[in-house]
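Visitor: With the sequence up front, the predicted model follows.
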Amino acid sequence: MDTINVSKDSYEKVSNVGDIVIREKKNIKLVFRPQIILENQKSPDAHIKGDLIYFRSKNKDYDSCSKVSVRELTDGQCLKITMHSDEINLLCEKISELNAIYKKSGGNSGEYIVFKSDEKLNIPEGVLENNLDILLNTLVNTKNPEKIVNVLSEMDYLGVCELNRISNLANLKKVLDMWDSLKQSDNEKLWQEKFKEYHWILSQIFCTPTLFIKDEAYVGGKTFEGTGGQYVDYIYGNNLTKNAFLIEVKTPKTKLMNSNPYRQGVYSPSSELTGAISQVLRQLDSFYKEFNTLNSGSEEMHSNNIRCVIIAGSFEDIKDNTDMLASFEKFRNELRNVEIVTYDELFEKIKTLIDILSE
């Protein structure tokens, strides 16, 4: 556990940090003197600057050493400072710690604790709670994860379960925050990328254990000229039977029902929705016809009465019209091979999981 003192410069938009000693032996000393940049207009993601200083003093009175500037070099001269690999690693590690301090406090003055994953800590009460972000970043970025695994394996079973619960809860809340910030987006490509990043979300649709197989998967249909191919957004499979599922993603803003009634009290599905259904059924037809070729004898997937799922729209747009809501439910429940799941239904399951893990 290291302590890093940060003091804000009253004149410049920086905070000063103590020297990082890179090398010290006999009569020489090599240090990096860092500063945390509080406001970097040119490079907002860059927060650390500093000086690399090489001292030479017979009596190790480094503070009284006179400064030799690189500006004193004349034409044709150069100044070379060789750093060893372990020294480079040390410098990178310390800069990473300073970046973590900036993210924690914005570089304000104070005393910060930096934890190391390979040491046993006697931590004063309250210090851990105030530096959790630095501790967790250190654990995540450790170069020897096996040590963490070994420590966890020696922990009490209930303790490991609690860590797992906390980790899952944080992941679920992160996904829910993503939904809250993007629920008004009608960018289909963005949603496809998000479900690729958090592909476990789509597994919440099914009541059986599922695994992610492929995104933007070719499911057949090309002509001799190589055109007209069908691609489905995602293929999932039953984890036990390996039976495939086809998933097509639209957006939360996809219109579910037409605004005007077809007859009194009766509403018809929107062209966006029926178009998505036709699209996924065509993908399914191509997939069946070319399954043996596409699967290439692999045991990875089977094609026994494949289910198709469309993620589209939101109840928010129809919930206040009971006739429209009833028409939608009757329509989707009559579909044989296609299941329609709205975005708010999907993320409501995430909320339920959060409630369960929070108890």
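Guide: Here it is on my side, so go on. Numbering: from 1, shown residues only.

Visitor: Please make it C-alpha for all contacts and neighbour counts, starting now.
Guide: Fine.

Visitor: In the chain, which helix is the longest?
Guide: helix 157-182 (DSSP state H).

Visitor: another one to put next to it:
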Amino acid sequence: MSLDHSYIIGSDDNNELMLNISGLDSCEKNVADLSANFYALCSNTGVSKFTCKLNVQNLRELHHHLSKYSIICDHESLSTGRFVEVKGNYQEVINILENTDNASLIMALQHLVSKKLTHNDINTILGRKDSLAEYEDMLKKSDQYNEPDWQKFFERNEWIFGYGLTYKYLKILQREAHVSKTDLNGANDVITDFLMSDSRYTKIVELKTPTTKLFTKRQGRSDTWFLSSELTDAVSQIIAQKANWEIESQTRNYTADGNLIREETFDAECILIIGSLSSIEGTDKEKAIKRKTLELYRRNLKNIDILFYDELLERSRYIVKSAEVIEDKLTSTLVLPE
């Protein structure tokens, strides 16, 4: 007794695509005797448009290719993203990872190792836990480190800048960037600690030390406190850097590695990292006045974000902890052989 194994695969306004598998019946037969025919018929007239005959190996290959895609196998899948298959050569994995942007790489790794490694392992692999511990130690012994020390640390760990103050991922374009022309005698060169990028626009970062004083010893009127000259001078410095870079950025500029800076500059955002909130001293009332003065001051600066070292430490802890959360919606999937 023969069984009918014909299926409608799909149709458009004009044609129907059918699949028929022949050679399947109640008697045991060699799989080589199986065959499959894909054929298309005109929906209106029933006239054949084409027929394609496949053997069982062709069907297996078709199934193999289709089964790789969750959007096909999983009826509940509602979205998809970038898909990569690795067939067994682990050099392919290395090549893929080397050419993957950071955001996609982290998300893919989270998906890949979710059943094999803990999220603590992910952070260890990324080296972030060690860097975080180093940051905490440097901050505790902040009187032993100067600006160049902090420059080198942040250059090694640009991830600490995270997704920026506006949740855009930041990367370092150039350390100690010259953002102005010099005088004819080579003087008055304006240098910022870091020229950074959010992949579209440039940003200026200026560093002072965690021990930089934020206030004087004098209280002002109307519940205010006098800010230190170290703080106001640093703001003046970054304003000058910003003004000079606005001009210099309009010409072609290159990093120390010779790469063209393609990011644009429009009213560049500036980030000043200075002092620590924990250094604020005085009575409870005096501390409250100082915190209020400081917050009002930095909120009213146009496109200049003041960030304190202990605040940046908290942001760093959050970035490390966030690796413990697997994203609900993955934009990347990395598949390794079982």
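Guide: Arrived safely. The structure displayed is predicted, hence computed values, not measured ones.

Visitor: Would you pull the TM-score for this pair?
Guide: Superposed pair, TM-score by TM-score structural alignment, normalised by the length of the second structure: 0.56. Supporting alignment: 212 aligned residues with a Cα RMSD of 3.1 Å.

Visitor: sorry, back to before: any idea how far the longest helix of the first structure is from the chain center?
Guide: 12 Å (Cα atoms, centre = their mean, to the nearest Å).

Visitor: residue in the second structure matching Lys94 of the first structure?
Guide: Matched across to the second structure, Lys94 of the first structure finds no residue, judged by TM-score structural alignment.

Visitor: quick one, what contacts Lys94 of the first structure?
Guide: Ile20 (Cα atoms under 8 Å, 6 or more residues apart in numbering).

Visitor: Look at it and give its secondary structure.
Guide: helix (DSSP: H, G, I helix; E, B strand; the rest coil).

Visitor: what about it, distance to Arg33 of the first structure?
Guide: When distance is defined by Cα to Cα, to the nearest Å, Lys94 of the first structure is 11 Å away from Arg33 of the first structure.

Visitor: One more: Lys194 of the first structure?
Guide: Noted for Lys194 of the first structure: a distance of 41 Å to Arg33 of the first structure, by Cα to Cα.

Visitor: By residue count, what's the longest strand in the second structure?
Guide: If you go by DSSP state E, the second structure has its longest strand at strand 264-273.

Visitor: so how far is stretch 221-230 of the first structure from its chain's centroid?
Guide: That offset, for stretch 221-230 of the first structure, works out to 35 Å (Cα atoms, centre = their mean).

Visitor: List the contacts of that stretch.
Guide: With contact meaning Cα under 8 Å, 6+ apart, stretch 221-230 of the first structure is reached by 218-220, 282-283, 286.

Visitor: burial count for Leu211 of the first structure?
Guide: The number of residues packed near Leu211 of the first structure is 19, by other Cα atoms under 10 Å.

Visitor: likewise Glu146 of the first structure?
Guide: With other Cα under 10 Å as criterion, Glu146 of the first structure counts 10.

Visitor: Am I right that it is in a helix?
Guide: Yes: counting by three-state DSSP, Glu146 of the first structure is found in a helix.

Visitor: so what corresponds to it in the second structure?
Guide: By TM-score structural alignment, Glu146 of the first structure lines up with Gln91 in the second structure.

Visitor: How about the contacts made by its match?
Guide: Under the criterion of Cα under 8 Å, 6+ apart, Gln91 of the second structure has no neighbours.

Visitor: Quick check: it vs Ala243 of the second structure, distance?
Guide: 47 Å.

Visitor: now the helix or strand hosting Glu129 of the first structure: which residue numbers in the second structure?
Guide: Glu129 of the first structure is located in helix 127-130, with elements delineated by DSSP states H and E. Across the second structure, nothing matches helix 127-130 of the first structure (TM-score structural alignment).

Visitor: for stretch 50-67 of the first structure, same thing?
Guide: The alignment of stretch 50-67 of the first structure onto the second structure (TM-score structural alignment) finds no residues at all.
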